[in-house]
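Engineer: Mind folding the following:
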Amino acid sequence: MTEHYLKEFKNYLENNHLSPDAIRNYLWSLKKYGERELNTNEIINFLKESLNKYQPSSLRNLRNGLKSFSRFQKIDIEWEITKKIIPTIQPKFFTTINQKELELLKQSPTKTSEEINNRNNLLLDFLFYTGLRINELVNIKHSDYCQGSLKIHGKGNKVRFIFIPDFLTKYFNGSSDYLFKTRKEKKLTTTQARMIIYRKTKKSGINKKISPHTFRRSFATLLNNKNVRLTTIQKLLGHSQINTTANYIHNSHEELYKDYSKVFW
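Structural biologist: Just a heads-up that it's a prediction; the model follows:
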């Protein structure tokens, strides 16, 4: 795949508001595909050749990247056939945190400035009590909040509205500025936000690998434990498919182990 095509495709993905991680994965797919002609048979051969090289998750990334590129090129591919090549596996158990662990994270300051520590703790609260994706979080502006709901520019340039707890509404001042900013008054980046979570986790002593997505899954699990309808959780998370939402809840290590432990009581 030539650099010219890669650049054009990258612009196409950015214009469709895909996340940096998705763009990186899709470009990786094209580089691996190489100079092959883009048609159903070639894609099938490519995926079959890749079976022994990559895990199913990477194979899905390859397929998704090529699928997106075929849309960009307006080439029809029989994607249902290619889907059958990739092995299906049970989703891995994922980690969640509870409200006590959230407080433990917040009690683990990583900066000497009280202002920055307060910002970092506010970031944790927003992730835990809204279930936002990290790129959605850093793009929140004060003006996105109005009368109890928050406008979110989500994946695929989709806009949704979510509710936020009363104790978070006081942080909005109505301006067009970003809610989360650096010490130099610039918008906080996703990389900086991830580093905040990493440092707080390390300092807290919590023996879990906690990422921004951990908070998103924790939010879904928290709502499910309070008997919130699955369709409501789906809308709040901005999922297109309800099965995605169900997987967030039903593969929580803590929830599954809690049910499993009942056998021994």
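
Engineer: from here on, contacts and neighbour counts on C-alpha atoms
Structural biologist: Fine.

Engineer: So which residues of the stretch 51-200 of the chain form strands?
Structural biologist: 145-146, 149-153, 159-163 (DSSP state E, counting those that start in this stretch).

Engineer: The last one packs against which elements?
Structural biologist: Translated: strand 159-163. strand 149-153 (3 or more Cα pairs under 8 Å, 6 or more residues apart in numbering; DSSP states H and E).

Engineer: what comes up buried for the strand it packs on?
Structural biologist: Neighbour counts over strand 149-153 (16 or more other Cα atoms under 10 Å) mark 150, 151, 152, 153 as buried.

Engineer: thinking the third one is in contact with residue 164, fair?
Structural biologist: No - taking Cα atoms under 8 Å as the contact criterion, residue 152 and residue 164 are not neighbours in contact, 11.7 Å apart.

Engineer: all helices for the stretch 151-265 of the chain, in order.
Structural biologist: 166-169, 190-204, 212-225, 230-237, 242-250, 253-261 (DSSP state H, counting those that start in this stretch).

Engineer: Here is the second sequence; please produce its structure so I can put it next to the first one:
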Amino acid sequence: MNWEELITLYNEYLFLEKGLSKNTQLAYIRDLKKIKYYFNKDNSITPNTINKENVQDFIYDYSKKSKSSKSQARLISSIKSFFKFLQLEDIRKDNPAELLESPKIGLYLPDTLEHDEVMKLIESIDLSTSEGERNRTIIETLYGCGLRVSELVNLKLSDLFFNENLIRVTGKGDKQRLVPISDWTIKYINIYINEIRLHQTINPKFKDILFLNRRGGQLTREMVFIIVKKLSRNAGINKNISPHTFRHSFATVLLKNGADLRSIQLMLGHESITTTEIYTHLDREQLREAIEKYHPFNINKDFKTDENKI
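Structural biologist: Have a look, this model is predicted:
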């Protein structure tokens, strides 16, 4: 079997067996097509015959073109996973990528927004237009619920349980979770539904999708990125803002106000609490305050050690 046939088979495996999201599947397949195109001119190198030296040559060549450690690490992960799949299917006896080492990736902490910066951004929105009302609701929902952009654009009317102050969110790998939603956010979603969305001509295919474009279709992830970038420029916020910034800010503000990591983990839909710890980083000032507030030497201010008893 050739590269194309086995990559297609692997893609089916990712969907049916691994349950990965569409975006994750696409990322894996994009990576595998890079190695396919690299060996396209040499018909003797197929997924069945490729050896570790061939793989190392490809990775070395790729590393010269890409300075991003993150993209290199993901590429290596994709290749390892692909050949592991070929082993499981008895197409190969070995994994030629098994000994590849991924580059070390430093901790990446994107910009966060303070609450007053979020409000400044919201206040910059032109609410005289229907798109303005929709965009305010998008920001309120991203910041109020900590959603990924893919979760936002796929949010449905049937996912809204406002009587219970909950929304149902479909996250990575089509895993669903219930996320609390405040009365404040509910208010703006209802305004959007009843005053904007109600008067749109909606494509029947998207009648249950909450956020629509001006043609009555589903908003794309790319469109939300454009909306957020434009609003941040209008508000004069000189930070690298994306839809994910609001998710990070949501987690950070909850932690600062006393929420525990486990609760934040469940709301964000993280499988591992280690991921949550990265999203909800503590700055030095918070650490200092935590020591002053909770360490017994600071709680018991009058405690004195008696050196004579030591």
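
Engineer: Let me know the TM-score between chain one and chain two.
Structural biologist: Once superposed, the chains reach a TM-score of 0.80 (TM-score structural alignment, normalised by the length of structure 1), with 255 aligned residues with a Cα RMSD of 3.4 Å.

Engineer: could I get the helices of the stretch 151-265 of structure 1 as JSON lines with mean neighbour count and distance to residue 36 of structure 1?
Structural biologist: JSON lines is the format used below for the helices of the stretch 151-265 of structure 1 (neighbours: other Cα atoms under 10 Å; distance: least, Cα to Cα, whole Å):
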{"stretch": "helix 166-169", "mean neighbour count": "11", "distance to residue 36 of structure 1": "52"}
{"stretch": "helix 190-204", "mean neighbour count": "17", "distance to residue 36 of structure 1": "34"}
{"stretch": "helix 212-225", "mean neighbour count": "22", "distance to residue 36 of structure 1": "35"}
{"stretch": "helix 230-237", "mean neighbour count": "18", "distance to residue 36 of structure 1": "38"}
{"stretch": "helix 242-250", "mean neighbour count": "17", "distance to residue 36 of structure 1": "32"}
{"stretch": "helix 253-261", "mean neighbour count": "12", "distance to residue 36 of structure 1": "42"}
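
Engineer: So for residue 82 of structure 1, which of the ones you listed sits nearest?
Structural biologist: Residue 82 of structure 1 sits nearest to helix 242-250 of all the helices of the stretch 151-265 of structure 1, at 20.9 Å, using Cα to Cα.

Engineer: just to revisit the earlier point, I'd like the buried residues of strand 149-153 of structure 1 laid out as JSON lines, including distance to residue 47 of structure 1.
Structural biologist: As requested, the buried residues of strand 149-153 of structure 1 are exported to JSON lines (distance: Cα to Cα, whole Å):
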{"residue": "150", "distance to residue 47 of structure 1": "42"}
{"residue": "151", "distance to residue 47 of structure 1": "40"}
{"residue": "152", "distance to residue 47 of structure 1": "36"}
{"residue": "153", "distance to residue 47 of structure 1": "34"}
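
Engineer: Which strands and helices lie in contact with the longest helix belonging to structure 2?
Structural biologist: Assignment by DSSP state H gives helix 69-88 as the longest helix of structure 2. Under the contact criterion of 3+ Cα pairs under 8 Å, 6+ apart, helix 69-88 of structure 2 touches helix 22-38, helix 52-65.

Engineer: which ones are touching residue 140 of structure 1?
Structural biologist: Applying Cα atoms under 8 Å, 6 or more residues apart in numbering to residue 140 of structure 1 gives the contacts 152, 178, 179, 180.

Engineer: cool, residue 231 of structure 2 as well?
Structural biologist: When contacts are counted by Cα under 8 Å, 6+ apart, residue 231 of structure 2 is found next to 121, 124, 125.

Engineer: Next step: the residues you listed restricted to helices.
Structural biologist: In helices, judged by DSSP H, the following of the contacts of residue 231 of structure 2 are found: residue 121.

Engineer: List just the nearest of the contacts of residue 231 of structure 2 to residue 274 of structure 2.
Structural biologist: Of those, the one sitting nearest to residue 274 of structure 2 (Cα to Cα) turns out to be residue 121, at 30.5 Å.

Engineer: what's the burial count for that closest one?
Structural biologist: 21 (other Cα atoms under 10 Å).

Engineer: For residue 108 of structure 2, see how far away it is.
Structural biologist: 24 Å (Cα to Cα, to the nearest Å).

Engineer: Check structure 2 and tell me which residue is nearest its centre.
Structural biologist: residue 148 (5.3 Å; Cα atoms, centre = their mean).

Engineer: Just tell me what residue 183 of structure 1 corresponds to in structure 2.
Structural biologist: The alignment partner of residue 183 of structure 1 in structure 2, by TM-score structural alignment, is residue 214.
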